[in-house]
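*Asks:* Compute the structure for the input listed below.
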Amino acid sequence: MLYAVIIEKAGDNFSAYLPDLPGCIATGATAADVTIEIRDAIRFHMEGLRADGLEVPEPTTLARYVQA
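*Replies:* Take a look at the predicted model:
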């Protein structure tokens, strides 16, 4: 599955979250670090949902860059 991941600068580090997987978040020192961390967080989050007998939500969020 392909999920939209939002990566934001947060002070001295970066944070990431997925609109389609509420509660799935990660932080890292760089954008590259947080990308690695969010992949692990997604896997862990999905395993937790399945272990609790819940369905993993299908990705529905789209992200686009729009020039202003």
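
*Asks:* From now on I want contacts and neighbour counts done on CA atoms only, so please keep to that.
*Replies:* Will do.

*Asks:* got the contact list for stretch 34-53?
*Replies:* 7, 14, 15, 16, 17, 24, 25, 26, 27, 28, 55, 56 (C-alpha atoms under 8 Å, 6 or more residues apart in numbering).

*Asks:* Just the buried subset of those, written out for PyMOL, thanks.
*Replies:* Buried residues within these, by 16 or more other C-alpha atoms under 10 Å, are selected in PyMOL with:
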select buried, resi 7+14+15+16+17+24+25+26+27+28
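
*Asks:* here's the other one to compare against:
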Amino acid sequence: MGIYLKGLELYPALVRREGDFYQADFVDIPGCRAYGASAVEAEINAGEALHEHVATLGRYGRRLPVPSVVEQQDRDADRYVAYITAPLP
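*Replies:* Predicted structure coming up:
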């Protein structure tokens, strides 16, 4: 069961520093990822990547999987879980 806020689905993305940039990988959506020069930019780009992924799935009559809840351990600036809002169907 995912996290819901006023009818919105939130998908967990693991944001981590990779050298000079940040990478965000969606836990429930293999291959859906984004990059940025900062953690904030990676989160913003992850939202855009998620929207594009939803659009692509929609063209094939498919939907996103149910989002999971990820337990956060040892959050720091170089590795943490961010919850990204999925577009409404």
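
*Asks:* Can you give me the TM-score here?
*Replies:* The TM-score (TM-score structural alignment, normalised by the length of structure 1) is 0.87; 67 aligned residues with a C-alpha RMSD of 1.6 Å.

*Asks:* returning to that earlier point: distance to residue 65 of structure 1 and secondary structure added to the contacts of stretch 34-53 of structure 1, as JSON lines?
*Replies:* Below are the contacts of stretch 34-53 of structure 1 laid out as JSON lines (distance: C-alpha to C-alpha, whole Å; DSSP: H, G, I helix; E, B strand; the rest coil):
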{"residue": "7", "distance to residue 65 of structure 1": "13", "secondary structure": "strand"}
{"residue": "14", "distance to residue 65 of structure 1": "19", "secondary structure": "strand"}
{"residue": "15", "distance to residue 65 of structure 1": "19", "secondary structure": "strand"}
{"residue": "16", "distance to residue 65 of structure 1": "17", "secondary structure": "strand"}
{"residue": "17", "distance to residue 65 of structure 1": "17", "secondary structure": "strand"}
{"residue": "24", "distance to residue 65 of structure 1": "23", "secondary structure": "coil"}
{"residue": "25", "distance to residue 65 of structure 1": "22", "secondary structure": "strand"}
{"residue": "26", "distance to residue 65 of structure 1": "22", "secondary structure": "strand"}
{"residue": "27", "distance to residue 65 of structure 1": "22", "secondary structure": "strand"}
{"residue": "28", "distance to residue 65 of structure 1": "23", "secondary structure": "strand"}
{"residue": "55", "distance to residue 65 of structure 1": "30", "secondary structure": "coil"}
{"residue": "56", "distance to residue 65 of structure 1": "27", "secondary structure": "coil"}
